[in-house]
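*Asks:* Take a look and give me a structure for this.
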Amino acid sequence: MTAVLDPTCALARVSGADLRVPLVQGGTRDYANFDYAASAPALAQVADRVTELLPYYASVHRGAGYPSRISTRCYEAARETVRDFLRCAGDQEVVFTRNTTDALNLLAACVPGDTVVLDIEHHANFLPWARRGRRVVPVADTVTGTIDRIDTELRAKPAALLAVTGASNVTGEVLPLTELTALAHHHGARIVVDAAQLAPHRSIDLCATGIDYVVFSGHKLYAPFGAGVLAGRRDWLDAAPPYLAGGGAVTEVTTESAAWADAPHRHEAGSPNVLGAAALAAACEVLTELAASAEEHERALTDRLRGGLEGIAGVRCLRIWADSPDCVGIVAFTVDGFEAGRVAAYLSAEHAIGVRDGRFCAHPLLARFGIYAALRASIGLGATAADIDRLLDAVRSLVAHGPQWNYARSDGQWDPVPETRPGLAAEAARGAAPCTT
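*Replies:* Next comes the predicted model:
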């Protein structure tokens, strides 16, 4: 486990790695980022790629100027890089979107029938299907039981698509995707995998698994420049109306009609996000190179985090299934006697540690846990064992002694009172007095 023998060793350099932030009690401290699952910082190689391309940025596909030709080649090369990253099959196309939510809404408009989903999904993989016939399967206490329930649902009534998470955005638990793909195909359905949390942590092989569609976001893949991906079988994409009607999506237009292009351009109308696509491709290249060491690095840090939290009295780590076969670097937990938002505010204000709190756009899943909100610590390439230990020490201190500062809730968010940190203190002074209920 050489990747984490040095407590201060990160696997890759990310933007903000040397960021120091103010503490509410005074002074500054290195920022410990445990919010990768929401938006990951840019990898150094990604930032370098964008900086390199910026002087050549121009409109793509129909420009004769040298920058336009360079931008076009970079944009289409990015598409091929993503294809390689996902090991796409021959009939699968890569469509660039804004993010995972955008990609799933695009696909939802193409599905010729019902979609079966689980009740644990992120809202991005839950809400779009309601417009085209959504059937919700409640998960069981085990993965095996959950697969049985999906099997029963698909057997009882045909569906066009099974939509599942690759890794839970709340608990990080991973489903057996090859098995689910075979199950969907057995019942005549296709499968789409929401890989927003899976792609930054695990390799995805569409050809080997048979997965029909996969979606993910650049901003969770160390490329926060506004690009996402829908990759998958082109027949549904070619048969559906364009996601957006406009230039670039057509081959011919008259005053009476339009001849639409095939996918992927059919669904990429308007000026595309060239820089975002190039950034995303750069991240794919780095993750492909680091795949084996990244998984080892992450497992060691995740085990250290979960084991440490489970050893603290009053801390509960959340799990969906008792038999989940794998878990990416995401740990959700609660602390007895403290609201999640208050804990998150304490970690930030007094310890310069960033975590996520709330319901994580997965309200039905939090309801299954019987809680309104939780905390989520997520690990990425820039995380270190020293960061893990800082978080554990801060939680232990909270449980043993409570926060050393006052906190109050205003408009649903907990804030230190008084707020002394530069940039936030003036904002707090302009706002209304916080409530203390």
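*Asks:* From here on, just use CA atoms for contacts and neighbour counts.
*Replies:* Fine.
*Asks:* what about Ala78, how many residues close to it?
*Replies:* 25 (other C-alpha atoms under 10 Å).
*Asks:* Proceed likewise with the subsequent sequence, for comparison:
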Amino acid sequence: MTTLLIDPDVALAVDERVDTTTLRLVDDGLRVPLADSRTCAYANFDYAASAPALERVVDAVRSALPSYASVHRGAGAPSRVTTDRYERARDTIARFFGAAEPGYHVCFTRNTTDALNLLSRCVPGDVVVLEIEHHANFLPWARRRVVPVAATRSDTLAALEQELSARPAALLAVTGASNVTGEVLPIGELARLAHRHGARILIDAAQLAPHRRIDLCASGIDYLVASGHKLYAPFGTGVLIGRADWLDAAPPYLAGGGASAAVTRSGVDWHTGPARHEGGTPNVLGAIAFAAACEVLAATDRGALVRDEQTLTDRLRRGLESIDGLRTLRIWHDDGDVVGIVSFVVAGCDPAAVAELLSNEFGVGVRAGKFCAHPLLAALGCSDGAVRASIGLGTTIDDIDRLIAGVRCAVTDPRCARRTRSQ
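*Replies:* Down below sits the predicted model:
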């Protein structure tokens, strides 16, 4: 039997001794089965849906487990250690996103969708969105006003300005990067546009945060949401970061212990601050994991990561666009920043069948469908869906070339032919 002696200062120093510069992922070396019973190294192109954990993240969770206990109200040493880890995670995430100034809350949620639903209960008015949004940033808003995208980014901003000037809105809610095409929106310009018309701005950073540095305060962002499972910390935690006043004025997201400051038989006083919306026992390990991923990424050369990703993305796009009948998807005609996401359709091919062939014959994992962005797919003329390939920290040039080779085979394989209604 092992005896564990907990000293809070020693226990908390475990995280700090781990090398935060490594970008090694836990799926490194993963092999997957093929249709002919062979196996091959997995080529993961589904990072936009969910990313594998960084080894550093797993180490952080493993180091926290021996002293894991309830947070905030426990008097024992494990509870004090766990509470400190939990609140330090909140501080780490605030610094990572440039929101460490007073007046901002970091609320832990289950994921981005959960965070957006939380904020939807706090907004005191209309919400303006673009038709390109993921359903998570589309469906929660009861008072939603949808602006169609124009041919260019600048024309789209003009359309948003026209909508905001025509009728007041409380919030402009936009994605930081499209989960379908990877195209990045001009966050600073959008923030200035929203504020000019008396609105606040929310950025859905689920796709942007894994690829680009975001400074909330410097960019003028009022609210930001993100998911750990897309940021190499798939332990079931997301965040809502933003201005305190709306959050403190809204009813608690989950009524229960932790959210309540005092309860009588006839009433309740609710906490302000993040606790107001974190009723029940929180996902402490998820918060620790999220913060660990932020520490790793903050300690790396993000500029070098962006350059490497751009090289891979350009190679992938050029290779795919050299295939007859294949069309890569773009929202806008003008050039702009793009993260490592490329979606495409092939004339006469069924997207699901292409994805299945890539998996069974080449060990390549992509996503097929409408990517929880049905209005955008319809606007792009892809009501039957598309294939999406998304790049992450583990992507290599060999992976890119294998995917391109697989798609070349798929476009001529009769198993991938699109079925007609009569069939």
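*Asks:* What span of structure 2 is the host helix or strand of Thr181 of structure 1 aligned with?
*Replies:* Under the criterion of DSSP states H and E, Thr181 of structure 1 resides in helix 177-186. Here helix 177-186 of structure 1 aligns to structure 2 at residues 187-196, judged by TM-score structural alignment.
*Asks:* The helix holding Thr181 of structure 1 vs structure 2, average distance?
*Replies:* Relative to the matching residues in structure 2, helix 177-186 of structure 1 has an average distance of 0.3 Å after the fit, by mean C-alpha distance after the TM-score superposition for structure 1.
*Asks:* which residues are contacting that helix?
*Replies:* Helix 177-186 of structure 1 is contacted from outside by Ile147, Asp151, Leu154, Leu161, Leu162, Gly166, Arg190, Ile191, Thr209, Gly210, Ile211, using C-alpha atoms under 8 Å, 6 or more residues apart in numbering.
*Asks:* Show the contacting residues for the equivalent of the third one over in structure 2.
*Replies:* Right, Leu154 of structure 1. Under the alignment (TM-score structural alignment), Leu154 of structure 1 maps onto Leu164 of structure 2. Neighbour list for Leu164 of structure 2: Val128, Ala194, His197 [criterion: C-alpha under 8 Å, 6+ apart].
*Asks:* now, which of those residues sits nearest Arg80 of structure 2?
*Replies:* Ala194 (42.1 Å; C-alpha to C-alpha).
*Asks:* Kindly tell me how buried that closest one is, as a neighbour count.
*Replies:* For Ala194 of structure 2, the count of nearby residues is 25 (other C-alpha under 10 Å).
*Asks:* likewise Ala156 of structure 1?
*Replies:* Applying other C-alpha under 10 Å, I find that Ala156 of structure 1 has 10 neighbouring residues.
*Asks:* Likewise for the one 10 residues further on?
*Replies:* Neighbour count for Gly166 of structure 1, taken as other C-alpha under 10 Å: 25.
*Asks:* Per the alignment, name the residue of structure 2 opposite it.
*Replies:* In structure 2, Gly166 of structure 1 lines up with Gly176, judged by TM-score structural alignment.
*Asks:* quick one: that match and Ile201 touch, right?
*Replies:* No: contact criterion C-alpha atoms under 8 Å: Gly176 of structure 2 and Ile201 do not qualify, at 11.2 Å.
*Asks:* how about the helices in the stretch 251-400 of structure 1?
*Replies:* 274-310, 340-351, 363-369, 385-401 (DSSP state H, counting those that start in this stretch).
*Asks:* quick one: secondary structure of the residue nearest to Pro8 of structure 2 when sequence neighbours are not counted?
*Replies:* Once flanking residues are discounted, Pro8 of structure 2 sits nearest to Val81: 5.5 Å by C-alpha to C-alpha, 6 or more residues apart in numbering. The three-state label given to Val81 of structure 2 by DSSP: H, G, I helix; E, B strand; the rest coil is helix.
*Asks:* what sits against Val81 of structure 2?
*Replies:* Val81 of structure 2 neighbours (C-alpha under 8 Å, 6+ apart): Pro8, Ala11, Leu12, Ser67, Tyr68.
*Asks:* Going along the chain, name the strands of the stretch 101-250 of structure 2.
*Replies:* Secondary structure of the stretch 101-250 of structure 2 (DSSP state E, counting those that start in this stretch): strands located at 104-109, 127-130, 144-147, 171-175, 200-204, 223-227, 238-243.
*Asks:* which of the ones you listed sits most buried?
*Replies:* Here the criterion is mean neighbour count by mean count of other C-alpha atoms under 10 Å, and of the strands of the stretch 101-250 of structure 2 the winner is strand 223-227, at a mean of 28.
*Asks:* I'd like the strands of the stretch 101-250 of structure 2 laid out as TSV, including distance to Thr328 of structure 2.
*Replies:* Formatted as TSV, these follow (distance: least, C-alpha to C-alpha, whole Å):
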stretch	distance to Thr328 of structure 2
strand 104-109	34
strand 127-130	21
strand 144-147	23
strand 171-175	20
strand 200-204	23
strand 223-227	26
strand 238-243	30
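*Asks:* Among those, which comes closest to Leu185 of structure 2?
*Replies:* Closest to Leu185 of structure 2 of the strands of the stretch 101-250 of structure 2 is strand 171-175 (C-alpha to C-alpha; 7.3 Å).
*Asks:* quick check: angle from the closest one to strand 223-227?
*Replies:* 30 degrees (axes from the mean of the first three to the mean of the last three C-alpha atoms, to 10 degrees).
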